[in-house]
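# fold the following.
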Amino acid sequence: MALGTACSAERAPHGAGSGTSKPSPAAPTAVRPPTADAVFDYQLGGAYPPPDNVRAVSRDRTAEPAPGHYNVCYVNAFQAQPEDTGSWEDDHPELLLRDGHGDPVIDEDWDEPLLDISTSAKRAALMEIVGPWIDGCAEAGYDAVEPDNLDSYERSGGRLTAGHAAAFARLLARRAHQRHLAIAQKNTADLLPQRGRIGFDFAVVEECTRYKECTDFAAAYANRVFVIEYRKQDFTAACRAWGKKLSLTLRDREVRPAGAKGSLRRYC
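Have a look, this model is predicted:
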C-alpha cells in the first residue's frame, strides 16, 4: 500500500476526541485521538472530496489532508514501496532485510521489500528516513498517522520478531507525539498487549470481522477503531454487530478513488 506535523495544541480538529477519550499513557496532552464511531473514509488509492457524512479520512502521506475533517496520514513504515525499491538499493541497501542469498525479503502480496528493523542501530538509521515522513504529515496539517505493515515480521522468515516491531513502533510513536500527532496501531492483534508501552492511541484495522479480531481491538481502544472490510458479507456482519460503536467502511481492495471503475465505498 501507500506511504505527516501536527494539529497544534490550540485547536481541536473536527472529529477529535472529547474529554471522555483519553490518549495512551505515552501520549502528551496535545495529542487528540479520533472519536469513536466517526464515519471514516479510506482514501489510500487517491484523494477525492469526502461524502458529506464522513468525519475522518485516511490518505497517503503524499496527499493533502481533507479540510474540516479528522485526517490520518498513511506511512508505509515497515516495508518499501515497490516503485522505491531501486532507490533503497542505491541509497540504503543495508536497511533492506536480506535472505540467506543476500536478496531482499519480499512481501509477495504487495511486492514490497521488508525493511530491516532487527537492531537498534538499523532502527535508528531508518528513523532518519521515516521520521521526516512523519514530520511532513504534521507540517501538512494531519491529525494522526498510521504506520503500515507493523506485522512485517510475520513475513520475514523468522529474521524479524514481534519484539523488533514493537521497538521500532515505539520510536515511531515517540516521533508522532513529539509532532502532536496521534498514532494508530495498524492491524497486528498479537501486539495489543503492548499498545500502552508502545504508545498507540487508536487503531486502524483491516478485516477484523473476517479474522474475528474486532472485539479485541474495540476493548483495547474504547471503540476508537477504524475498520476497513473488503468483503460484502464481512461488512454486513460488522454493521450488524458493531455499527453503533465502531467506524466501519467497505472498500474495494485497490482502494480506488471515487468515480474510478471498480471503486466501492459504503459506511455504517
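
# going by C-alpha atoms from here, please, whenever you check contacts or count neighbours.
Noted.

# buried stuff in the helix of greatest length in the chain?
Longest helix in the chain by number of residues (criterion: DSSP state H): helix 120-140. Neighbour counts over helix 120-140 (16 or more other Cα atoms under 10 Å) mark 122-123, 125-127, 130-131, 133-138, 140 as buried.

# one more to put side by side:
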Amino acid sequence: MRRVCAVAGLLALVLVLAGCGKGSGADARPSPGPSDGRWQPRPGVDWQWQLTGRLDTSVDVPVYDIDGFHHSKETVDALHRDGRKVICYLSTGAWEDFRPDAGDFPESVIGRGNGWEGERWLDIRRTDVLEPLMAERLDMCRDKGFDAVEPDNMDGYRNRTGFPLTAADQLRYNRLIARLAHERGMAVGLKNDLDQIPELVDDFDFAVNEQCAQYGECDELTPFVEAGKAVLHAEYELPTARFCADSRRLKLSSLLKKYELGSWRQAC
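Prediction:
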C-alpha cells in the first residue's frame, strides 16, 4: 500500500526533504543498503516488469524492470528523472539467438533449448568463455545507467541443459554474476533458484521469482525478506485472490502478469 505524505511537524519536514511525489512512498525511500552505496530494494516495494512491447512509463511505481538490450540510456535517464530505480533484465544462463552478441558465443557452450523460442542453455562451467561475455553485458547495463540487474536462467543445474551441471557449478556461476554486477556498482537479484537461497542470500541484493504461489514455494523466499531484501514476484495463471493475501503476509512484491510480460499488470 502506498504511503500518503504527512503534513505535520518534523515528519512533514523529513518527507519534504526526502521528496514525496510520483514514485514515492515508504517502499521508495532509500535503504541503508550495502556499505558501497549501491541500491538495495526493500521488502514490499512496488514494481513494474515489462520486457516486451512499447514501454509504458505511466505506471506509478518506484521500480521498473526492463530489457537491458532493448532500451537506451535515454530511457533509463528519463525513468530516473521520474523518480524510478531501473533494473536491467539479462539472460546470463541461456544463449539467445536474437541478441546482438549471439555470434560471440562458441557452439561448444550452447546446449539444449530451454523451452523459449531462440533460447538454449549455456554451459556455466565454462567461465573462461562466459565471464568476459557476461562482463560486457553488465558493462552495457552500467553504461546505460541501470541501478540493478535481473540475471535470468540462473538454475540450469535443475534442468536438462545438455551438460552435466551440478549444484556446485550453479553456486559458483551465480556468485560470479553477482560479483560482476557489484564490481560495476549495481545491485543484483537472484532469479528463481529456490533451493540455493540459503547459500546465496548474502551474495544477492534481492530476489525475482515466478510462480512460487502456484507451486506452493513462496515460504522458501523468506530468507531474503528477513535480510531486509525485496522479493519481486510474479504469477501468470492464478487470480490475485489466490495469492495476494499470502504475499502480503510474506511481504512479497507480487504482480499478476501475462506470459509475454507486456505492460499489463495487476498488483496485490
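
# now the TM-score, please.
Here the TM-score for the pair of chains, by TM-score structural alignment, normalised by the length of structure 1, is 0.77; 231 aligned residues with a Cα RMSD of 2.5 Å.

# that older thread, the helix or strand just after the longest helix of structure 1 corresponds to what range in structure 2?
As assigned by DSSP states H and E, the chain's next helix or strand after helix 120-140 of structure 1 is strand 144-148. The aligned range for strand 144-148 of structure 1 in structure 2 is 148-152, by TM-score structural alignment.

# how close does that stretch sit to structure 1?
Here the mean offset of stretch 148-152 of structure 2 against structure 1 after fitting is 0.6 Å, by mean Cα distance after the TM-score superposition for structure 1.

# with structure 2 overlaid, report how far stretch 169-177 of structure 1 is off on average.
Per aligned residue, stretch 169-177 of structure 1 averages 1.0 Å (mean Cα distance after the TM-score superposition for structure 1).

# structure 2: matching residues for that stretch?
Going by TM-score structural alignment: stretch 169-177 of structure 1 matches residues 174-182.

# any buried residues in the matching stretch, and which?
In terms of neighbour count (16+ other Cα under 10 Å), stretch 174-182 of structure 2 has its buried residues at 174-182.

# does D97 of structure 2 touch G113 like I think?
No: applying Cα atoms under 8 Å, one finds D97 of structure 2 not in contact with G113, separated by 11.1 Å.

# quickly list what's touching both of these two.
When contacts are counted by Cα atoms under 8 Å, 6 or more residues apart in numbering, D97 of structure 2 and G113 are jointly contacted by E119.

# and those two? Which one has more around it.
Legend: neighbour count by other Cα atoms under 10 Å for D97 of structure 2 and G113, higher for G113 (18 against 14).

# which non-adjacent residue is nearest that one?
Nearest residue to G113 of structure 2 in three dimensions, chain neighbours excluded: R120, at 4.0 Å (Cα to Cα, 6 or more residues apart in numbering).

# element containing the one you found?
Element membership for R120 of structure 2, per DSSP H and E: strand 119-122.

# map A218 of structure 1 across to structure 2 for me.
In structure 2, the residue matched to A218 of structure 1 (TM-score structural alignment) is T222.

# any idea how far its match is from L252 of structure 2?
T222 of structure 2 sits 9 Å away from L252 of structure 2, going by Cα to Cα, to the nearest Å.

# more neighbours, the two?
Between T222 of structure 2 and L252, L252 has the larger neighbour count (other Cα under 10 Å), namely 29 against 18.

# show me what that one aligns to in structure 1.
In structure 1, the residue matched to L252 of structure 2 (TM-score structural alignment) is L246.

# in which helix or strand would I find the residue nearest to its match when sequence neighbours are not counted?
Distances taken as Cα to Cα, 6+ apart place D37 nearest to L246 of structure 1, at 4.6 Å, with adjacent residues excluded. Using DSSP H and E, D37 of structure 1 maps to neither a helix nor a strand.

# who's in contact with the alignment partner in structure 2 of D37 of structure 1?
Using TM-score structural alignment, the partner of D37 of structure 1 in structure 2 is G44. If a contact means Cα under 8 Å, 6+ apart, then G44 of structure 2 has 27, 230-231, 248, 251-253 as its contacts.

# among those, which are located in helices?
Using DSSP H to define helices, the subset of these located there is R248.

# ok, back up a step: out of the buried residues of stretch 174-182 of structure 2, the closest to K73 of structure 2 would be?
Using Cα to Cα, A181 comes nearest to K73 of structure 2 of these, at 17.5 Å.

# identify all contacting residues around the helix or strand hosting that closest one.
In this structure, A181 of structure 2 sits in helix 167-183 according to DSSP H and E. Applying Cα under 8 Å, 6+ apart, the contact partners of helix 167-183 of structure 2 are 92, 124-125, 127, 131, 134-135, 138, 148-149, 151, 154-157, 187-188, 196, 199-200, 203-204.

# which of those are buried?
Using 16+ other Cα under 10 Å, the buried ones in these are 92, 124-125, 131, 134-135, 138, 148-149, 151, 154-157, 187-188, 196, 200, 203-204.

# mind listing the strands for structure 1?
For structure 1, strands defined by DSSP state E occupy the ranges 40-42, 56-60, 70-76, 106-107, 112-113, 144-148, 182-186, 202-206, 225-229, 247-251, 265-267.

# of all those, which lies closest to P33 of structure 1?
Among the strands of structure 1, strand 182-186 comes nearest to P33 of structure 1, with 5.6 Å by Cα to Cα.

# counting by contacts, list what that closest one packs against.
Contact analysis of strand 182-186 of structure 1 by 3 or more Cα pairs under 8 Å, 6 or more residues apart in numbering; DSSP states H and E lists strand 144-148, helix 162-178, strand 202-206 as its packing neighbours.
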